[in-house]
Each structure stands twice: as C-alpha cells, then as structure tokens.
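S.K.: model the structure of this input:
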Amino acid sequence: MIFDECYIKSQIRAVPDFPKAGVIFRDIAPLFHSPKATRMVADSFIQRYVEADFSHIGAMDARGFIIGSIIAYELNKPLVLFRKKGKLPGDVITEPYATEYGTAHLEIHSDSLCEGDSVLIFDDLIATGGTLLAAAQLVRRLGASLYEAAAIIDLPELGGSQKLQDAGIPTYCLTAFALDEQ
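M.R.: I've put the predicted structure just below:
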C-alpha cells in the first residue's frame, strides 16, 4: 500500500483547547478506526525498518504502545515498554522530563535492556521531545544505544524533533502539523 500523507492527516482529529486552552490536541484514535490508515502507517514503518540493524523496539506510554507493538510483531523484535511513573511493578529506573504542560517521569524495567542492545523508540507524536529524550536517557543508562526515534506526527514548531537531533538522536516522522493547522 502506498503511503498517502493527505489521507493519514485526514484521519487525525484536531481537538481544540485540550488538555488546556490554546492547545490543539492531535488525536490518533480515528486513524486506528480505519484499517486502511492503520495498515498504511504500519506498512510505512515496516518498509523503513525491515532491514535496519537494531535489536529492540521501545514504545512510549500509552499511544506509542499501539504502533510500537504492531511494528515489533511484524519485525519480530522484542518490545520494551516505557511507562509513566508508578505503572510498572518490580525493579525500575526512572527519568524525569519536561512536558508541554509541566513535568513528569518515565520508567522502564531495569532488566529490559543491556549493553549491546540497540533500540528504535516509538511514540505517536513529537511535541517538545521530552518523552523521547527521557526514553533515550533510560536506554543509555541501561548500557544500550539508540537507533532512532520515530513517531507518526511531528509538531516542528514546538522544537522536539530538533532537540532530539541536537542530542544526536536520528528522528523520523510520517507527517507534521503546524500548531494552528486544523
């Protein structure tokens, strides 16, 4: 299936003033209501990474879990979950990060990765880059390396993809929205 960016963008709902006034939230739920859109997104990532040299896929809580799990299954790679603080049982390591709305913490099981592992990390969207930068720190703290950060959507005006690239993290997104784009 050929990737059609206009079609994918049409399947992402703009929700004004959520979670606070002045913000346009990009809701990917409608994208997954469409088998065509889901397959188009998944196939695009699969084609990009099918011959890539990395050992694990990391997925961000919670919307990154959707696409990350599809890609991990299709590429036969282990899936590592990055969760919000307090959601994982057992021994975890934690990394604080700034969000568009404040601060948060990301966690991973301390035995999820080890030296020599290489991780492709997924999220639904790159805004300020905080979540993916925190994930990158967790990956490195466990002795693994980062292959690339990937997302369905980039909001380039918020600077997250640039921050990732400035941190030496290759970044790939299927589409981008201007902040005021409906």
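S.K.: only C-alpha atoms from now on, for both contacts and neighbour counts.
M.R.: OK.
S.K.: surely residue 70 touches residue 42?
M.R.: Yes - when contacts are counted by C-alpha atoms under 8 Å, residue 70 is listed as touching residue 42 (7.0 Å).
S.K.: so which residues of this structure form helices?
M.R.: 5-10, 29-33, 35-49, 63-75, 130-141, 160-166 (DSSP state H).
S.K.: now do the fourth one: which elements does it pack against?
M.R.: With contacts taken as 3 or more C-alpha pairs under 8 Å, 6 or more residues apart in numbering; DSSP states H and E, helix 63-75 sits against helix 35-49, strand 56-60, strand 79-84, strand 118-126.
S.K.: to check against the first, give me the structure of this:
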Amino acid sequence: MESACSTTANADIAARIRTIADYPKPGIQFRDVSTLLLDGPAFRTTIDRLAALVNPAEIDLIAGIEARGFIVASALSYALSKGKVMLRKPGKLPGEAVGIDYALEYGTDRIEMHVGHVLPGQRVLVVDDLLATGGTALAAIQLLRNAGAEVTEALFIVDLPDLKGADRLRARGVTPIALCAFEGD
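M.R.: Modelled structure (predicted):
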C-alpha cells in the first residue's frame, strides 16, 4: 500500500476515527469516520493531506463512492478543482445509468453512474473513506473502466490491511493510497 501512514505521521487523524465493535455483525470492528467529520479542522487537515498525495495534473475526474466517499470526494474535488462523478446505490440517479453488482465482506451490493458522465480516456481517481476487502473499490474501478476511463489510483482515509483490499487493487493495476491503517478487521 502506498501510504502516508506511519506510527506518527497521521496519528492525529487516526485518533479522530472511532471503532465500533461488532457492527454491522459480531466480530467486525467498524472504523467510523463520522467522528472525524465532526471535527472541522481535522477534516480540513485530512482533505489537505489527501490532496497532497496525488498529482492534480494526472486527474480529470474524481469518482466518489456513496455514501461517505461522497463527502471525501466532494471536498477533494473542491481542493483540486476537479469535477466529481457520483457512484451511487441503485435507483438513486435520475438519468440513464449503468451499474455493476459486487460482493461485500458481509453481503452484496450494486453501484451505478450516469451514462456519459465519464468519457473514454478520462483519468479518474477513485475515492472512498475506507478500504476493507476492496469489493466496493474494485466494482467502482470496473464500472469506470467499462466506460473507458483510465483508473490507476484509489485514495482512502483508512486502510484495513488485514482484509487484503490493497492487494486486490494492486492485482488490477490500481495503486491504493491511504492516510492511516488499522490492524484487525
């Protein structure tokens, strides 16, 4: 994993992320960024640090994954002056949409995007709050690539390295980048 993470580099950000035990099912340690979002200065610092990890000249669009990924991607789009494409849950987009089904670590889901919002050859950065098994990010990457986009990087606040999502992204030719990591699942 490409990372700005070290034991101290982003400890201030990691300290703002709470862990909720046994959610959404027993044995899962849910890393909740909502507590980070509550702290305006910490959220601004997070976006500034994420923005510093990418070269805006190499990005045409930022793709945010519903729901928390929208928040991060929108702020990052603003910081980098880049457009944002929304990757949404089924039935949420008012225009013609295309989608992809995928497996999660505890179920299945689907994401969709508007037809024509990503053009062939556009360089798209995938953004979400957290990388776990990589299922959602991989679905987003495939959906964007199906539209002709070039996707070579994906950006996250949190990586859960024990769940091997970063390895799965690398296997698809995408460099995962995260600010901090939490051991365990």
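S.K.: re the thing from before, can you tell which of the helices and strands packed on helix 63-75 of the first structure is closest to residue 158 of the first structure?
M.R.: strand 118-126 (8.5 Å; C-alpha to C-alpha).
S.K.: let me see the contact set for the counterpart of residue 103 of the first structure in the second structure.
M.R.: In the second structure, the residue paired with residue 103 of the first structure is residue 108, using TM-score structural alignment. Contact analysis of residue 108 of the second structure by C-alpha atoms under 8 Å, 6 or more residues apart in numbering lists 101-102.
S.K.: again, but for residue 65 of the second structure
M.R.: 86-88, 126-128, 140.
S.K.: I'd like the distance between residue 82 of the second structure and residue 149 of the second structure.
M.R.: 15 Å (C-alpha to C-alpha, to the nearest Å).
S.K.: more neighbours, these two?
M.R.: When residue 82 of the second structure and residue 149 are compared on other C-alpha atoms under 10 Å, the one with more neighbours turns out to be residue 149, at 21 against 17.
S.K.: look up the closest residue to residue 67 of the first structure, ignoring the ones flanking it.
M.R.: Closest residue in space to residue 67 of the first structure, ignoring its immediate chain neighbours: residue 42 at 7.0 Å, by C-alpha to C-alpha, 6 or more residues apart in numbering.
S.K.: quick one: map residue 167 of the first structure onto the second structure.
M.R.: In the second structure, residue 167 of the first structure lands on residue 172 (TM-score structural alignment).
S.K.: for the most centrally placed residue in the first structure, give me its contacts.
M.R.: Geometric centre of the first structure, nearest residue: residue 123, 1.3 Å, by C-alpha atoms, centre = their mean. Residue 123 of the first structure makes contact with 59-61, 63-65, 67-68, 132, 150-152, according to C-alpha under 8 Å, 6+ apart.
S.K.: make it 7 Å
M.R.: Neighbouring residues of residue 123 of the first structure by C-alpha atoms under 7 Å, 6 or more residues apart in numbering: 59-60, 63-64, 150-151.
S.K.: taking the residues you listed together, which two end up most distant?
M.R.: 63 and 150, at 12.8 Å, using C-alpha to C-alpha across the contacts of residue 123 of the first structure.
S.K.: these two: which has the busier surroundings?
M.R.: Remark: of residue 63 of the first structure and residue 150, residue 150 carries more neighbours, 25 against 16, as counted by other C-alpha under 10 Å.
S.K.: quick check: the more buried one vs residue 119 of the first structure, distance?
M.R.: 11 Å.
S.K.: my read: residue 92 of the first structure touches residue 110, true?
M.R.: Yes - contact criterion C-alpha atoms under 7 Å: residue 92 of the first structure and residue 110 qualify, at 4.8 Å.
S.K.: ok, the aligned partner of residue 125 of the first structure in the second structure - contacts?
M.R.: Matched to the second structure by TM-score structural alignment, residue 125 of the first structure sits across from residue 130. Residue 130 of the second structure sits next to 156-159 when contact means C-alpha under 7 Å, 6+ apart.
S.K.: then residue 78 of the first structure?
M.R.: Here residue 78 of the first structure is in contact with 56-57, 72 (C-alpha under 7 Å, 6+ apart).
S.K.: from the residues you listed, which would you call buried?
M.R.: Buried by 16 or more other C-alpha atoms under 10 Å: 56-57, 72, out of those.
S.K.: for those, which one is nearest residue 180 of the first structure?
M.R.: residue 57 (31.8 Å).
S.K.: can you tell me what the closest one aligns to in the second structure?
M.R.: So, by TM-score structural alignment, residue 57 of the first structure is matched to residue 62.
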